[in-house]
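> Next input, structure requested:
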Amino acid sequence: MSTREQTDPGGWHVFHATGQVPGGPPPRLPEPPPWRQFRGGPSQPPPPDGEESALRRLGPGDVIRQLGSDETDIINAALLLRRPLLITGPPGIGKSTLAFLIGRELGLGRVLEWNIVSRTTLRDGLHTYDAMGRAQAIAAWRAGVREAAVAGLDDGADETGSISPAGRQQAPTLGEFVTLGPLGTALLPYDRPRVLLVDELDKSDIDLPNDLLHALENGSYEIPELVRDAAESARVHTSDPGGHAVVHNGRVECKEFPVVVITSNGEREFPAAFRRRCLPLELRPPNREQLLAMVESHLRMRPEGAERLVDDYLHRVRSGGTHSLDQLLNAVQLTTLGGFQAEADGSKLVETLLRDLAKGR
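Sure, this is the predicted structure:
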C-alpha cells in the first residue's frame, strides 16, 4: 500500500463524484479480482464520445457533490470488484444520472442505455436477429442475379446454364441482420469498461432479473444464429450509432467487465440470487444547498427567484409528494424568464410544473 493510501482514507478511490472530464489520461482502474477476470478478444476500438448525452443529464458546469462518503465508497467498491450497482430511491432523484456521472469522470465514453418495460426480455438486451429482412434480402439478391444472367451482364452462363462465378453478386451475409443490444454491446471485449445503464429494472417481467444472472456472472453469451452458421466470424451491428463489431464463432466475451448501473423505483423486490451479485446503493434526496447548486450548474447561473422555487419544491417533497428534479429545473427555467409574472396568472403554471406526480395528473 502506498504512503498516500495509508494517510488518505479515500486513496483507494478511482471515482470522486466530481463529474469533471479528465484533463489528461483517464483514470486507470486497478486489476480486477481473479474471479472477475475475463479473456475476451480481440480488442474493440474505443467507443464514441458520450459528452453530448452527459451534457443533457449533468449540465455544462461542475457537478455538485450529491453523494456522501458512504455512497461514494459503495460506487468505488463496485468499480473495483467489477460488480453491478443496484440503485434505489424515489423517482426523479437522479438514479440514472449516476451512470453518466461515472462515464464522464472516468472517461469511459458513450453510456449504453437499456430502458426496461414489462415486455423486455434478456434477448432484447443481448441481440436481435432480423430473419424477415434477411429472407427479403436473399430473395432480392437471387432475383438480381437471375436478371443479370438473362441480360448477359455477368459474363454469361456456361454450357449447363449455371451462372458464372465471375459475374455473381455478393450474397447478403448473416451478420448484416444481427444487431447487438445495449447489454450485448457492453460485453464486447473493450480495453476499458463500457458503462451500461439498465433503467427501471423493477418494471420488468418477474423472470428477467434471474435471466440476467448468467450474463452478469460470466461476462459472455452466445448468438445462436451465428453459432449455427458455417462462417467462423461475422460482422454485426452494435448499439452505438453506425457501430460494428466482429464476432468469432458466435460467442461474445468481455475483456473488461462493464460498469453496470441498475436503477429501481422499489416497485418490487428482486430475487436473493440477483441481489447478492449487486452492490446496493440508496440515493437520498438532495438538500437545499445541493438543489441550488444543481440549478446553477444546469442554467450556468443562479437566476433571481431560484431560492423561492427551491424552497417551494422542498416544502412539497417534505409534505409527502412525489416530485422530480426535472420539475424544479423546468420551473426555474420558465419562471425566471424576463417578463414572466409568477405572482399573477403565472402562479397556476408554477403549480402545474411542480404538481404531485403521485396524483396521476
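> contacts and neighbour counts: CA atoms only from here.
Noted.
> Next, count neighbours for residue 93.
Neighbourhood size, residue 93 [other Cα atoms under 10 Å]: 18.
> ok, now residue 172?
15.
> you'd agree it is up against residue 134?
Yes. The pair residue 172 / residue 134 is scored as a contact, 7.5 Å apart, by Cα atoms under 8 Å.
> wait, residue 290 sits on residue 67?
No. Between residue 290 and residue 67 there is no contact under Cα under 8 Å: 10.2 Å.
> Against residue 342, how distant is residue 148?
71 Å (Cα to Cα, to the nearest Å).
> Compare the two (neighbour count), which wins?
A count of neighbours by other Cα under 10 Å puts residue 148 above the other of residue 148 and residue 342, at 18 against 15.
> For the more buried one, what is the enclosing helix or strand?
Using DSSP states H and E, residue 148 falls within helix 131-151.
> Counting neighbours, which bits of that helix end up buried?
The neighbour-count check on helix 131-151 (16 or more other Cα atoms under 10 Å) flags 134, 137, 141, 145, 148, 149 as buried.
> Need the nearest residue in space to the first one, chain neighbours excluded.
Pointing back at residue 134 there. What sits nearest to residue 134 in space, not counting adjacent residues and going by Cα to Cα, 6 or more residues apart in numbering, is residue 177, at 6.3 Å.
> Could you also give me the structure for this second sequence? I'd like to compare it with the first:
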Amino acid sequence: MGGTTPVDGRAWRVFHATGVAPDGPPRPLPEAPPWRRFRGEPALPPPPDDEAASLRRLGFVEAVTQLEEETIDVVNAALLLRRPLLVSGPPGVGKSTLAYLISRELGLGRVLEWNIVSRTSLRDGLYAHDALGRAQAIAAWRAGIEASVEFQGPDRDEEQSPPALGDFITLGALGTALLPYERPRVLLVDELDKSDIDLPNDLLHVLENGSYDVPELVRHTAETARVHTSDPGLHAVVRHGRVECREFPVVVITSNGEREFPAAFRRRCLPLEMRPPTRAQLLAMVHNHFRALPTDAEALVDLFTSRIASGGTHSLDQLLNAVQLTTEGAFQADDGGRRLIEMLLRDLSKGR
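Below is the predicted model:
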C-alpha cells in the first residue's frame, strides 16, 4: 500500500528506505537543532515533482525496505541534524539513487543534480551570470531609445525600461537548493572526488552557513531581483543580493573514493559507505523496474552477484540491461545470446 512504512521499533526515524511516496501531505521533519536553523526570506512554495526522473532511477517501488539498517540510521541522522551525507562506495552501487529514494519517500519534490567534473567551481553550483547577453541586451535597448528619439522626438510619452539584471542570472543546483523553501530541497552533488582539489574547501562556508551572496546583485541599486532557478521555467526573488535557506537542504554527496577530502570538509558531513546490494535487494530492484520478476531474472541476478564477489567494477545498470534483453520475445539464450549477456555483465574496470 502507498505510504506504508515498516514497523522497526525506531520511532525517531523519518526515513525508512521504501521509496514509496506519501499518500497525503508529507510527514514533517523534526525541528532542526538550534545551531542549524536559518532565516531565509521570502518563503517559497513547494518545488515541482519530477516523477519521470524518479521512475528512471527507482522504478515502481513496493513498501519494502531497500537498504541495510545501518545505512538507514545514518540517513536519518543526517536528516535530523541537517548535515550533508558523504556517500562513498564503488561505482554502480546506488549512491546517487539514494537522493531519489529520500526525495520520493519524504515528498521533497524534484532532485537538484550538480554533476562534478575537474573544471567545476563553487560558482558553477551557485549561479551563472550571462554578462555578454546582458551587454548585448543593453546595447539593443539603447539603440531602441535612440531610434525612438529620432522618429518620435524627445517628448515621447513612454520610455522602455532597461533590461533587468535578474533576467541574466540563473541559480545553479546548489544555489537553488539554498533558496528559502518551507521544506528542504534534495541536492545531489555527484562524484565530488572528480573535482579540483580546492572545491571541497570552497564548499565549507556554504555548507556551514546555508547562505551565499551574488556579488552582481549586491552591487546593484535595486533592492530585489527576480532570477531564474535550476527548476525549468521557475524564478525566485533575491533580496539585497543574498540567498539564505529556511531549511537546510538534504545534501547527498557521492564519491567513488578516488581521493581523500580535507578533515574540515569531512567534519561537516556524515560518512556513509554503501556496499554492493545483496541478492534479495537486487531481486527487489529488478521487480521495481519491471513491475514483476521476469523468467530469467533470478539466474541473471545470481550471475551478477557472482561477478561482484569475484571483484572488479559492476553497475546495477548492467543487470537491468541484461534482464531487459532476455525479456524480448525473440531473444534466444544460445551461444550468441550468452555472449551478449557476458558482454553486458563485463568487468567495467578492464576498460573494454
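> Residue 27 of structure 2 -> structure 1?
Per TM-score structural alignment, the equivalent position to residue 27 of structure 2 in structure 1 is residue 27.
> Identify, from the buried residues of helix 131-151 of structure 1, the entry nearest to residue 187 of structure 1.
residue 134 (25.0 Å; Cα to Cα).
> Pretty sure residue 175 is one of the things the closest one touches, is it not?
No. Here residue 134 of structure 1 lies out of contact with residue 175, judged by Cα under 8 Å, at a distance of 9.7 Å.
> what does residue 208 of structure 2 align to in structure 1?
Using TM-score structural alignment, residue 208 of structure 2 lines up with residue 217 in structure 1.
> secondary structure class for its match?
Under DSSP: H, G, I helix; E, B strand; the rest coil, residue 217 of structure 1 falls in the helix class.
> For residue 202 of structure 1, see how far away it is.
20 Å.
> Looking at the two now, which is surrounded by more residues?
Taking other Cα under 10 Å, residue 217 of structure 1 and residue 202 do not tie; residue 202 has more neighbours (22 against 15).
> Please report how far the closest residue to that one other than its chain neighbours lies from residue 124 of structure 1.
Once flanking residues are discounted, residue 202 of structure 1 sits nearest to residue 264: 5.4 Å by Cα to Cα, 6+ apart. Residue 264 of structure 1 sits 19 Å away from residue 124 of structure 1, going by Cα to Cα.
> So between those two, which is more surrounded?
residue 264 (23 against 18).
> What's that one aligned with over in structure 2?
Mapped onto structure 2 by TM-score structural alignment, residue 264 of structure 1 lines up with residue 255.
> is it true that residue 294 of structure 2 touches residue 325?
No. Taking Cα under 8 Å as the definition, residue 294 of structure 2 is not a contact partner of residue 325, at 10.8 Å.
> In terms of neighbours, single out the busier of those two.
Using other Cα under 10 Å as the criterion, residue 294 of structure 2 and residue 325 rank with residue 325 on top: 17 against 14.
> Against residue 25 of structure 2, how distant is the more buried one?
Per Cα to Cα, residue 325 of structure 2 is found 39 Å from residue 25 of structure 2.
> ok, now residue 192 of structure 2?
33 Å.
> Might you report the residue contacts of the aligned partner of residue 165 of structure 2 in structure 1?
Under the alignment by TM-score structural alignment, residue 165 of structure 2 pairs with residue 174 in structure 1. Taking Cα atoms under 8 Å, 6 or more residues apart in numbering, we find residue 174 of structure 1 in contact with 134, 226, 229, 234.
> so can I have TSV of those residues showing distance to residue 347 of structure 1 and secondary structure?
Below are the contacts of residue 174 of structure 1 laid out as TSV (distance: Cα to Cα, whole Å; DSSP: H, G, I helix; E, B strand; the rest coil):
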residue	distance to residue 347 of structure 1	secondary structure
134	57	helix
226	60	helix
229	64	coil
234	60	strand
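> Much appreciated, bye for now.
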